[in-house]
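Visitor: A structural model of the following input is requested.
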Amino acid sequence: MTGKDLFAALSFVRDEYVAEAETACPARRVIPMKTVRWAGALAACVCLLVGWAFAAQWMKADNLMSGSAEESTAAVTEEGALDGGAADDETAGALEEKFEESRAEDAEYAAGDSTVYGFCIEAAEVEQITVVSMPESAEHERTYTSRGKINKIVAYLNSLTLQADFPENPDEYCGMAYRLTLTMADGTEREFVHFGNMFLREGDGDWLRMTYEEAALLEELLGQIPSD
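Guide: Below you'll find the predicted structure:
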């Protein structure tokens, strides 16, 4: 269709239709720019207020959660401390009771009639002392030729308070033992076996029982006195 054809077609439209169309279409309303700016500012304020409200609620919830977590942690810590303290007290009490029982037994044996007081060794007659452990360990091996070191070991053996009559059976015990060999000036040897922090005997003689404190003292001495 050409422009001439369109113009020819419009020539057949009646005038009253044209007038009616012009009356039916209202004029467009123009919104002032000032109103648009005010509306935009109001919308921005509303968005800002909503954002602040959301942030405040989030911070409040976070603080509540942090406070609850800290309270829970403190409660658990306090409970653990109380339980640990009670456990430590119970352990200490049990150890103290066991120690008191051991001391009472030692006192009972010391009060008997089968007490042996030391071995009457003349330190001046001892020229060498060797110490080995059973089972053997190089860590516990000692050889003493120094007069001062020999005197300390001999003094220990002479100071022991031992019991020949006791209810324990050494054959039922196990543990490390020390064998101390004293070489005398005349070439003879005296051998002592220290076993299980409880028993001691010379050579093939009968076992004698010592207190735990005296038995533990030998290991302490060997730790303090290095080999020559």
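Visitor: C-alpha only now, for contacts and for neighbours.
Guide: OK.
Visitor: distance of the residue nearest in space to the middle of the chain relative to Glu78?
Guide: The centre of the chain sits closest to Gly84, judged by C-alpha atoms, centre = their mean, with a distance of 12.1 Å. When C-alpha to C-alpha, to the nearest Å is the yardstick, Gly84 and Glu78 sit 10 Å from each other.
Visitor: quick one more, to check against the first:
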Amino acid sequence: LHASKTLTAYLLCVRIFLPGKIIGGHEAIPHSRPYMAFLQIKTLFQKITCGGFLVREDFVLTAAHCRGSSMKVILGAHNIKERESSQQVIPVKRAIPHPNYQRKKPHLNDIMLLQLKKKANLTDKVSFLRLPTKTAQVTPGMVCSVAGWGSTGVKKTTVTLHEVEVKIQTDQECMFYFKSYYNESVHICVGDHNINKSSSQGDSGGPLVCNDVAQGIVSFAKQDGTPPRVYTKISSFMRWIEETMRSFKLQGPD
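Guide: Predicted coordinates:
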């Protein structure tokens, strides 16, 4: 019995970063989230995908653990397997993870800016998502949403953007499940453990949207993908985001 409890506790604390899924949601209205970015990433060992979102004509915000040796951003997509006329495929010129992000401690400062090789063409299907103020807060019980591409359950796949509504939880809720949940200054706890609605393993990098503002970035979860899930708190990194984008001149067209 003791061994069983130990194993259960271990599994609750294990996190993995894999291409993602939206659990308990539904297909989004095509192009209703024109800020969404689909990231195709090559690492030394594999190809993975992540989410992200456009914050300037030449910058996408995502999670630092989504970094690869080669990265490409697709904007204006609904069905990622079709060559939609709305899609803009832009290689990443420079990946800029937070300076205090460490792969050995991937749950802290899990935020990254991607500078695109050319600026996006803004249309009704490609546009920005508002960023929060430095003092912005979310409170337990607030209803927000998250979206992404990929599996929607065990052996269930989709190639279209899916979305789901999720509730903000207390910090204590995530502290119970995750030893690496730091506090409300860098993390947001999202998703009721009694309701199987959540982003999961690698909708990573996608935005937590509350009242049309990006408040969080999908970061990590339990191994089984069930809620709650931990998001990077964007407002705590606004100074770094603003200073980093300011330091790079807006790119013109190729």
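Visitor: can you give me the TM-score here?
Guide: TM-score for the superposed chains, counting by TM-score structural alignment, normalised by the length of structure 1: 0.24, backed by 88 aligned residues with a C-alpha RMSD of 5.3 Å.
Visitor: in which helix or strand does the residue nearest to the centre of structure 1 reside?
Guide: Using DSSP states H and E, Gly84 of structure 1 maps to helix 33-110.
Visitor: which positions within whichever helix or strand comes after that helix qualify as buried?
Guide: Proceeding N to C from helix 33-110 of structure 1, the next assigned helix or strand is strand 115-117, under DSSP H and E. For strand 115-117 of structure 1, burial by neighbour count (16 or more other C-alpha atoms under 10 Å) applies to Thr115.
Visitor: and Arg179 of structure 1, helix, strand or coil?
Guide: At Arg179 of structure 1 the chain is in strand, as set by DSSP: H, G, I helix; E, B strand; the rest coil.
Visitor: which ones are touching it?
Guide: Residues near Arg179 of structure 1 by C-alpha atoms under 8 Å, 6 or more residues apart in numbering: Val131, Val132, Ser133, Met134, Glu191, Phe192, Val193, His194.
Visitor: just send those back as CSV, with distance to Leu64 of structure 1 and secondary structure too.
Guide: Converted to CSV, the contacts of Arg179 of structure 1 look like this (distance: C-alpha to C-alpha, whole Å; DSSP: H, G, I helix; E, B strand; the rest coil):
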residue, distance to Leu64 of structure 1, secondary structure
Val131, 70, strand
Val132, 68, strand
Ser133, 66, strand
Met134, 66, strand
Glu191, 77, strand
Phe192, 73, strand
Val193, 71, strand
His194, 67, strand
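Visitor: can I get the buried part of those residues as one PyMOL selection?
Guide: Selection of buried members from the contacts of Arg179 of structure 1 for PyMOL, criterion 16+ other C-alpha under 10 Å:
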select buried, resi 131+132+133+191+192+193+194
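Visitor: okay, and Glu242 of structure 2 sits in which element?
Guide: Going by DSSP H and E, Glu242 of structure 2 is in helix 238-247.
Visitor: buried residues of that helix, list them for me.
Guide: Met238, Ile241, Met245.
Visitor: who are the contact partners of the residue nearest to the last one when sequence neighbours are not counted?
Guide: This means Met245 of structure 2. Closest residue in space to Met245 of structure 2, ignoring its immediate chain neighbours: Phe59 at 7.6 Å, by C-alpha to C-alpha, 6 or more residues apart in numbering. The contact partners of Phe59 of structure 2, by C-alpha under 8 Å, 6+ apart, come to Leu113, Leu114, Gln115, Leu116, Lys119, Met245.
Visitor: so which of these wins on neighbours?
Guide: Compared across the contacts of Phe59 of structure 2, Leu114 has the highest neighbour count, 28 neighbours, by other C-alpha atoms under 10 Å.
Visitor: three-state assignment of that residue?
Guide: Criterion first, three-state DSSP; result for Leu114 of structure 2: strand.
Visitor: that one: what's it in contact with?
Guide: Phe59, Val60, Leu61, Thr62, Val92, Lys93, Arg94, Ala95, Ile96.
Visitor: pull out the buried residues from these.
Guide: Here, 16+ other C-alpha under 10 Å leaves Phe59, Val60, Leu61, Thr62, Val92, Lys93, Ala95 buried among the contacts of Leu114 of structure 2.
Visitor: how is the last one assigned, secondary-structure-wise?
Guide: What that stands for is Ala95 of structure 2. strand.
Visitor: please apply the same query to Phe176 of structure 2.
Guide: Phe176 of structure 2 - assigned by three-state DSSP - is helix.
Visitor: which strands or helices does the helix or strand that Glu127 of structure 1 is a member of pack on?
Guide: Using DSSP H and E, Glu127 of structure 1 sits within strand 126-134. Packing partners of strand 126-134 of structure 1 (3 or more C-alpha pairs under 8 Å, 6 or more residues apart in numbering; DSSP states H and E): strand 142-144, helix 147-159, strand 177-184.
Visitor: may I see the buried residues of the longest one?
Guide: Counting neighbours by 16+ other C-alpha under 10 Å, one finds that the buried residues in helix 147-159 of structure 1 are Lys149, Ile150, Ile153, Val154, Ala155, Leu157, Asn158.
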